[in-house]
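J.: 3D, please:
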Amino acid sequence: MSYKTRLSLLISIDSFIVMFSIFIGYWLIMPNAQIVTTALLLSSVALFVFHHIFAHLFKLYKRVWQYASIKELSAIFMAVSFSIAALGIFQLVAFQTIFSRTLLITWMLHILFIGASRFSWRLYRDTQLRVDHTKKRTLIIGAGNGGMIVARQLLNSDTSELRPVAFIDDASSKQQLEIMGVPVVGQMEDLLSIVETKVIDHIIIAIPSLSKTELNNIFSLCSETKIRTQIMPSMEDLMSGRVNVNQIRDVQVEDLLGRDPVELDQRKIGARLSNKKVLVTGAGGSIGSEVCRQIAKFKPKQLLLLGHGENSIYAIEMELRTLYPEMDISPVIADVQDETRMYEVMEMFKPDSVYHAAAHKHVPLMERNPHEAIKNNVIGTRNVAEAASAAGVDSFVMISTDKAVNPTSVMGASKRIAEMVVQYMDRRSTTKFVAVRFGNVLGSRGSVIPLFKKQIEVGGPVTVTDPEMVRYFMTIPEASRLVLQAGALAEGGETFVLDMGEPVKIVDLAKNLIRLSGFSERDIPIKYTGMRPGEKLFEELLGENEVHSEQIYPMIYRGKTPPVNMSVIDRLIEEFGYMESDRLRQHVLDIAHFREKHLVAVTGAK
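T.: Alright, predicted model coming up:
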């Protein structure tokens, strides 16, 4: 029905009700009296005018009545009440009396008939049009606000293939109640029997405040039903503004493995970023781009997106310009290996803070290309750090990795040496230099999850190096928030580490992904391929000589690292181009492990 047709129909119905209800009201009081009188005719016309004035003021004709609720009923009440009150004033002025009993009954008839005309359409849609037996019978877990929103969305949707038929909620006070006509039929312990007795085709988890552990427990039980299970967004996603409450999606491995988010110190981070110039290297990468998104929320004076790949920098630039059209965003195409260019950029823009995310991070690739690891991770870090110091940058945060602890790979060793560069720079510069160590980042480029997903798409097998291999995991937003928090906590020279909970077996991750994709291990087999060069069975976040046991911020620890003579790293940078790959690999591991010949204390302080 078009807007004009709908408007004409509602006005016609209301006009009929208004014109005749006063006569009906008078007849109910005085059934034997003459109904058509001059006073009643004039009152009827006046009520017609007053009603449409107040109907316009309270927007009765602009409301979507198929979603009618208390607000719509209140609007009817207010429009009718003001109309009757205005008519009473009119009668007092015109006839020096008020037909009070007639007006009272007319008021009740108006609310009854106008309300019925609106709500009858919703009742018809809910009881007749919406009963589509081809839709999937859906069980909603959680009968709170989230569950109510999901139920309302599904009931009011003509396009959704889902029809809510029952709620499950552990609150005993909600048992045997109905929400929007959908009954609460039991608790989580009853899930399997409810799915069978209610012939459930689909499950939605509608508790946005669930912790990761609680979600894991619920999803594990849901997976036993072999029925597709979806989830509404988490509180973290809702509060960040990335999604709205109505977006229902499949459960993802990030939901099950990611940790409960660490709350940021908004005041400290805001003081570091708001109305400041901020530069991010590697801004087109998975971590760098998310760091940029998080920074943008704090309204910096200028956000500099530095990267080597023009396509990735263009993509994050366009995304941020769409979200923050008033922000000064400057893309900078540059290679951190180019020392002259780094000095030019720092001198030109003079940023207040630098977040250094540019790096090579793929372990097997760097084992085969050790010279590139040194050029990008060590020389690139030194170039950016020295240029930042020369330009008087206030703080410099380098993104490192847990593979830098007791490294067995060129990539890990190169990141460890980059940490040494940062710590050395902190001792000789007024800039505050710090490093932040991550575990594996879920969904980042080159991570295991995209690989597993592709393998599942083609029917497997899913390749796992070793059944005992474990890793720490965190989400991309969480990693990026830690970077910002580290910058706010920086005093200079620290290595910050997030308490990442218990490590996860890679084979369990593979099994979760297979299950989330709707398959079993019979459909998608797991194949063990053996450890690759440079890999370890487990990762560490801090070495034995680095640990500070106390948290400096909830879930954040600070490590301490022995200093190293920068001349050792300078010689590496000067000579690495002449070394064969095997010799270079051993040399960087010696430096990263502080072999005795390299342990030369650095003297001096800021």
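J.: only C-alpha atoms for contact and neighbour calcs from this point on.
T.: OK.
J.: residue 527 touches residue 466, doesn't it?
T.: No. Because the distance of 9.3 Å does not satisfy C-alpha atoms under 8 Å, residue 527 is recorded as not touching residue 466.
J.: from residue 584, how far out is the nearest residue to residue 450 once chain neighbours are set aside?
T.: Taking C-alpha to C-alpha, 6 or more residues apart in numbering, and ignoring the residues beside it in sequence, residue 450 has residue 443 as its nearest neighbour in space, at 6.3 Å. Residue 443 sits 31 Å away from residue 584 when distances are taken as C-alpha to C-alpha, to the nearest Å.
J.: before we compare anything, build this one as well:
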Amino acid sequence: MDRRSTLRSWFAILFDLAAVPVAWIGAFLIRFNFAWPFGYEKEIWIGLALLMAIHSFVRRWAGLHRGMWIFAGVSDLRRVVVAVSISTAVLLLFVVLARHQLEVPRSVVLLYPILLVLLMGGGRIAWRIWSEYLLYGKRHPNALPVIVVGAGTAGAMLVRELDRSADWQVVALVDDDRGKWGLELSGRRVEGGTDMLPSILERYGVKHVILAMPSAKAESLQRVSVVAAQAGANLFTVPGLGELMSGRVAINVMRPVKVEDLLGRKSVRIDSGDVETMLSGKYVLVTGAGGSIGSELCRQLARFSPAAIILLEASEFALYMVEQWFGEHRPEIDVIALAGDVKDDSCMQQIFRTYKPAIVFHAAAYKHVPLMEVRNAWQAVRNNAKGTLVVANCAKQYGSERFVLISTDKAVNPTNVMGASKRLAEMICEVLHCTGGATRFQMVRFGNVLGSTGSVIPKFRSQIAQGGPVTVTHPEITRFFMSIPEAAQLVLQAAAMGKGGEVFVLDMGEPVKIVDLARNMIRLSGFTEQEIPIQFTGLRPGEKLFEELLADSEETLPTPHEKLRIARSRPVPEGFFVDISEWLQHSQPVTDSQVRAKLKEWIPEYQPRCFESEVSEDTIV
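T.: As a prediction, the model looks like this:
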């Protein structure tokens, strides 16, 4: 213990001991109207000697020496009350046993503990107030005035933390609970509800708003963002408001509200024990490891102690980036970075023969609908269906325990080649599972993920940065959205609980209108639709107005996880596997129209859309 700590400890001891005679004698003075109690000297000195001896022992037993006064709070007050209660109980016992020799007024016995609690507790609180004033009391001239939305527990914690910051100065709060209007929180008045935010911002001359609403629904957050944008204010939030509720607030990473915050996706809980049992100590192969889903899967896999993660990626740059991430953030994980094409049978054979992966996550795919629809239809089928066939056959041949196909909602009632090619991949896995063997084949379907390559969010962000317009294909188009980490975690959960042959469907929540997404992003960027207009360009080749997660002929079954269901798809046509295997070996050019015709044979629900702008049906690749 250093010199300063020793001095602080001795000061606390002397303060608590000094409080005893002040409280004891003060109780007598109050009892006798602040006149010296002549005739009670014997009671005063004997009682004081007893109380000093008791208190010296009790204060240490109660842990008063452990408290840091600069952070004095309820726990410290509780220790004070415990110590005072014990010493008072001993005093009462003494007064009862010595009642014939000493006459201690009953009011003194009552007043003494009250005064002692006030002195000991009040001294600690006063020290904290003084210390915080010295540290944070002087307002920084460059501190930004801000209004906090939410006057609940989270708001109180946030205001307290912001008081310690030189960057922010809370001037008022707003809350939709009318019962809080006019009240004060840490000296700041709750001025009204969120609908009154524009007038409150104008009255205080404030241009910054911070959200402290951890339990608010997405609709409430969107309403606040609209009001703040209309008032020309910048909207911020604290990352991880769940951490705010537990008292761990990172003010130094205060950030603007993102569009993801307004979608209302709750955090996902998975059964980590089952997932760890599946992965721990095993070689795990991830195809498409450099993509949005593949790379996040790799990061999530690292949590469960695999023997090694095999990163398979066709893009050299994407492979380099994910390998560098592991080198920087998880160097303890054995990573095997391999450049390769999932359609290359000899390459896949060598990888499986060398490493014998126990678990395979097949995320490699072409996913961009319009790009794959015209001129690239055959390549989409080869990459998505043949790539699946090659990797799945290797998994079965070399005895992998599980093969998990990352599928898409666009495989349901497909209207485009990309969706139909992913449905083919599902059907290939269903057949391979039914042929027996040690490998369990599982499929997981989900919709769009926020921020993935090809997602509308990076596109909108770029368009806004360039001054607009923001292009939306149709005013009524909707899509499902979830975060990349959420999707990856649910894929792992589905893999762990699957028995084989299932098509898992993730709970994507409610569909989001793309035009509303665009408006939110424009607003959160600090612009209006007059400044950044929205332009409707018309549906693109193969594009649906809305996506589905289940085909009409399918039913779903619940699973132990609330965000996972199992779809029962229609039976695969007889002879399909032989026909598809032969067709995918086709070495001659195949036109877009030939691809669509063949897909229609195997997938009756496939209904390709026709576009006048499409190139000739004789297009070949």
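J.: nearest the geometric middle of structure 2, what residue?
T.: Taking C-alpha atoms, centre = their mean, the centroid of structure 2 lies closest to residue 267, which sits 5.2 Å from it.
J.: any idea how far it is from residue 71 of structure 2?
T.: Residue 267 of structure 2 is 32 Å from residue 71 of structure 2, by C-alpha to C-alpha.
J.: same question, residue 147 of structure 2
T.: Residue 147 of structure 2 is 26 Å from residue 71 of structure 2, where distance means C-alpha to C-alpha.
J.: between those two, which one's more packed in?
T.: In terms of neighbours (other C-alpha atoms under 10 Å), residue 147 is the more surrounded of residue 147 of structure 2 and residue 71; the figures are 27 against 15.
J.: trace the more buried one over to structure 1, please.
T.: Taking TM-score structural alignment as the criterion, the aligned counterpart of residue 147 of structure 2 in structure 1 is residue 139.
J.: residue 280 of structure 1 touches residue 354, doesn't it?
T.: Yes. Assessed by C-alpha under 8 Å, residue 280 of structure 1 is found in contact with residue 354 at 5.8 Å.
J.: how far does stretch 496-506 of structure 1 sit from its chain's centre?
T.: On the basis of C-alpha atoms, centre = their mean, to the nearest Å, stretch 496-506 of structure 1 sits 20 Å off its chain's mean C-alpha point.
J.: residue 96 of structure 2 sits in which helix or strand?
T.: Here residue 96 of structure 2, judged by DSSP states H and E, is contained in helix 74-97.
J.: just the buried residues of that helix, please?
T.: Residues of helix 74-97 of structure 2 classed as buried under the neighbour-count rule (16 or more other C-alpha atoms under 10 Å) are 76-77, 79-84, 86-88, 91-92, 95.
J.: tell me which stretches of the stretch 451-600 of structure 1 form strands.
T.: Remark: strands of the stretch 451-600 of structure 1, listed N- to C-terminal, are 462-464, 470-471, 473-475, 495-498, 504-505, 526-528, 547-553, 556-559; assignment by DSSP state E, counting those that start in this stretch.
J.: output the residue interval of structure 2 matched by the fifth one.
T.: This points to strand 504-505 of structure 1. Residues 512-513 of structure 2 are where strand 504-505 of structure 1 aligns, with TM-score structural alignment as the criterion.
J.: mean deviation of the matching stretch from structure 1?
T.: After superposition onto structure 1, the mean distance of stretch 512-513 of structure 2 to its aligned counterpart is 3.3 Å, using mean C-alpha distance after the TM-score superposition for structure 1.
J.: can you list the neighbours in contact with that stretch?
T.: With C-alpha atoms under 8 Å, 6 or more residues apart in numbering as the test, stretch 512-513 of structure 2 has contacts from 475, 476, 477, 478, 479, 480, 481.
J.: related to what we said a few turns ago, wait, a strand at the residue nearest to the centre of structure 2?
T.: No. The assignment for residue 267 of structure 2 is coil, going by DSSP: H, G, I helix; E, B strand; the rest coil, so no strand is present there.
J.: wait, it touches residue 486, no?
T.: Yes. Here residue 267 of structure 2 lies in contact with residue 486, judged by C-alpha under 8 Å, at a distance of 7.3 Å.
J.: if we can go back for a sec, could the contacts of stretch 512-513 of structure 2 go into CSV alongside distance to residue 306 of structure 2 and neighbour count?
T.: Below are the contacts of stretch 512-513 of structure 2 laid out as CSV (distance: C-alpha to C-alpha, whole Å; neighbours: other C-alpha atoms under 10 Å):
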residue, distance to residue 306 of structure 2, neighbour count
475, 46, 16
476, 45, 13
477, 41, 19
478, 38, 19
479, 35, 18
480, 32, 22
481, 29, 22
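J.: next one: the aligned residue in structure 2 for residue 484 of structure 1 from residue 433 of structure 2, what distance?
T.: Aligned by TM-score structural alignment, residue 484 of structure 1 pairs with residue 492 of structure 2. When distances are taken as C-alpha to C-alpha, residue 492 of structure 2 and residue 433 of structure 2 turn out to be 19 Å apart.
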